[in-house]
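**Q** following is a predicted model, sequence given first.
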Amino acid sequence: MTAFKNFPMVKMVVYGRGSFAQTAEILAPQRKADAPFIFIVDDFFQGKAELINRIPLEGKDKIVFASTADEPKTKQVDAIAKELKDEFGTVSGVIGIGGGSMLDLAKAVALMMTNPGSSADYQGWDLVKVPGAYHVGIPTLSGTGAEVSRTTVLTGPERKLGMNSDYTPFDQIILDPELIKGAPKNQRFYTGMDCYIHCIESLTGTYLNTFSQSYGEKALELCEEIFLKKDVWDDDSDDKLMMASYHGGMSIAYSQVGVAHAVSYGLGFLLGTKHGIGNCIVFDHLEEFYPDGVRDFKAMVDKHEIHIPKGICANLTDEQFDKMIDVAMFMAPLWENALGKNWKDTITRKKLREMYEKM
């Protein structure tokens, strides 16, 4: 008898323009006596009253501003969790406000409020054994799918890898397209392409099933509409990108990503390349694996006049190449989804070295 994966989804979802105003009402039933809510917020918003003044602080509630100069690191997660435990003992919940990095950081901190040791101990698949604190995701960028995924991607001392577990998904997400309005063009594109690449990898992968296909096809349709067909970015574009991100994240919940993500993890670990732009750098060179997807990606880049960095690996040492290759080779489920169980026949260390040298 086949054992089907019984995976958790986000428990509660609210969607709509202005829905951020319901945050206090949504959080109220989860509030515990003398246990604050912690809002982990992208420091891009520090001093920006338009958003910060709308965060419904009560009692000992606290805002923790976190930098997105680098993607979340295990030591950052551990430091925030320790500080909160030392200051409050326990919390009513953790709310992430920002792009994919902030949402991943919030998920990881929530897990480490209840699990012992370091977050680095849980980088992998199904290593988290205890439910985390109540946690809520409020995206201000769309594309990564972090609002619905069962992973939280972290850079640790040995590798860049998520805490992939049934306890990782948010208990609640608040999807308000008003919050993503006015995002910088390049950042919006990079995160949007994370969604597009998710879909290409999921829809062409060996793990593909009807569940993943149904979400992936809708997300891909939305991405193509807003990045290929529309000439003006408007409110409708923000609405559709937010839904593309949701559907794209769901498309990989029951399948997996592929070559672009596996290779970009190496860039992220060694060079600190952010996830969205890292995927773009890699995908730009993947005609061998995704010819149609790369063709349309290049058309999107040209249409929106986006700069994709080149030559970032030009001056790396053999040791540095080996470290990136180590990280990429560790992503066995991603390679298997892309190429099947015999993926090692195609993806050798020599092959990966050649791929990185093009970037």
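**A** Received the coordinates, thanks. Note that this is a predicted model, so its numbers are computed, not measured.
**Q** going by C-alpha atoms from here, please, whenever you check contacts or count neighbours.
**A** Noted.
**Q** any idea how far the longest helix anywhere in the chain is from the chain center?
**A** Criterion DSSP state H: the longest helix present in the chain is helix 185-203. In terms of CA atoms, centre = their mean, to the nearest Å, the centre of helix 185-203 is set 11 Å apart from its chain centre.
**Q** let's bring in a second one:
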Amino acid sequence: MVPRVIFGKGSFSQLGEILLPQRRNSEAPFIFLVDDFFENRSLANEIPLLFNDELIFISADEEPKTAQVDALVARIQQNFDELPSGIVGIGGGTLLDLAKAVSILLNNDGLAQDYQGWDLVQRPAIYHVGIPTISGTGAEVSRTTVLLGPEKKLGINSDHTTFDQVILDPDLTQTVPTEQWFYTGMDCFIHCIESLEGTYLNAFSQSYGEKALDLCKEVFLEDHPEEASRDMLMMASWHGGMSIAYSQVGIAHAMSYGLSYLLGIKHGIGNCLVFQHLEEFYPEGVKLFNQMLSKHNIQMPKGICSNLSQSDFDTMVEVSLGMCALWENALGKDWKSIMTPQRLQELYSRI
């Protein structure tokens, strides 16, 4: 679990005070990985740079990749003689996952793809801080950093992945466009549905999942002042991430991995594209999802898989079925006899 967290409007202003005790010396910089949306915006000017700290702006237009992590690690190692004092990720799930992965690879030999899997990291990551600027992914609290590798899309799942410090400032989410706000918020909503209806459910995950689901319903089905909605969705994201830390997600996420690997579709919208067709598995969840779509006038893209070749489908199916824990959580230990490659391809063909 994340050992330290600060929540509240304006809490980003405490970042300099938080980092100062973690600075080893003036030659050991902090590296700030920041969504390039904030380049030339006020947030960038508020980052507390000292000494030889480096600010790196990164596009979040694509899913984070193992090669991208390796390139960032090589750049940092070439530019500085000392190991950094820490890594700070500022942005959505992509930037938070990159920050977690870079902090691991700076203190572990090899390439990022070598650590895709469960509990493969041998040495602790260097100090790392997560500051979400959009709510929903749960990346700020999870013990995984999901990366697109040369052969698979899979997380670095490790106790060393989790952030040492998180700052939750709802004011940082004010600039999120409506559709992105919805799709990323639905990532949290779908987390909750899949966790609460999964075979891995336990008292820990249930308590957090139920709270996150209640908050999602308030944000997306009721009318609240914008400021209150920002607060609630940030807490829903946190609680949703805590829920799946002790359980697992399910079918929508497993299928979304296939879409992302083949077509580069971002995680939040990928989950939504899949979830709308999963009524036979999550009937109440899909009903609520459709109500949320209608209330916020969101038009889902259509025909995503209409022109794919059989080879394309085979790739997506292989990637998706490789997420064994997700399928077992959704369908039980006998999941392979339920979700055959043919049935999974038919589901993909609806998207």
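**A** Noted; the coordinates are in hand. From a predicted model like this one, the values you see are computed outputs, not experimental measurements.
**Q** buried residues in the helix or strand just after the longest helix of structure 1?
**A** Sequence order places helix 210-224 as the next helix or strand after helix 185-203 of structure 1, per DSSP states H and E. Buried residues in helix 210-224 of structure 1, defined by neighbour count with 16 or more other CA atoms under 10 Å: Ser212, Gln213, Tyr215, Gly216, Glu217, Lys218, Ala219, Leu220, Leu222, Cys223, Glu224.
**Q** same question, stretch 3-13 of structure 2
**A** Result for stretch 3-13 of structure 2 [16+ other CA under 10 Å]: buried residues Phe12.
**Q** now that stretch: which residue numbers in structure 1?
**A** Under TM-score structural alignment, the counterpart of stretch 3-13 of structure 2 in structure 1 spans residues 11-21.
**Q** can you list the residues that contact that stretch?
**A** Arg54, Phe170, Asp171, Gln172, Ile173, Ile174, Leu175, Asp176, Pro177, Glu178 (CA atoms under 8 Å, 6 or more residues apart in numbering).
**Q** just the buried residues out of those, in ChimeraX syntax.
**A** A single ChimeraX command selects the buried members of these (16+ other CA under 10 Å):
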select :170,171,172,173,174,175,176,177,178
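**Q** which ones among the contacts of stretch 11-21 of structure 1 are found in strands?
**A** In this view, the contacts of stretch 11-21 of structure 1 that belong to strands under DSSP state E are Gln172, Ile173, Ile174, Leu175.
**Q** columns distance to Gly99 of structure 1 on top of these, output as JSON lines?
**A** Shown next, in JSON lines, are those (distance: CA to CA, whole Å):
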{"residue": "Gln172", "distance to Gly99 of structure 1": "16"}
{"residue": "Ile173", "distance to Gly99 of structure 1": "13"}
{"residue": "Ile174", "distance to Gly99 of structure 1": "13"}
{"residue": "Leu175", "distance to Gly99 of structure 1": "12"}
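**Q** out of these, which two sit at the greatest distance?
**A** Gln172 and Leu175 (9.8 Å; CA to CA).
**Q** for the aligned partner of Met329 of structure 1 in structure 2, what are its contacts?
**A** When structure 2 is aligned by TM-score structural alignment, Met329 of structure 1 is paired with Leu321. Taking CA under 8 Å, 6+ apart, we find Leu321 of structure 2 in contact with Ala254, Trp327, Pro341.
**Q** most neighbours among those residues, please name it.
**A** Within those, most neighbours by other CA atoms under 10 Å means Trp327, with 28 neighbours.
**Q** could you check how far it is from Leu278 of structure 2?
**A** 14 Å (CA to CA, to the nearest Å).
**Q** show me what Gly182 of structure 1 lines up with in structure 2.
**A** So, by TM-score structural alignment, Gly182 of structure 1 is matched to Thr175.
**Q** can you count the residues close to that match?
**A** 12.
**Q** what about it, is that helix, strand or coil?
**A** At Thr175 of structure 2 the chain is in coil, as set by DSSP: H, G, I helix; E, B strand; the rest coil.
**Q** which of the contacts of Leu321 of structure 2 fall in helices?
**A** Short answer: these in helices (DSSP H) are Ala254, Trp327, Pro341.
**Q** please name the nearest non-neighbouring residue to the first one.
**A** Using CA to CA, 6 or more residues apart in numbering and skipping the chain neighbours, the partner closest in space to Ala254 of structure 2 is Ser320 (5.1 Å).
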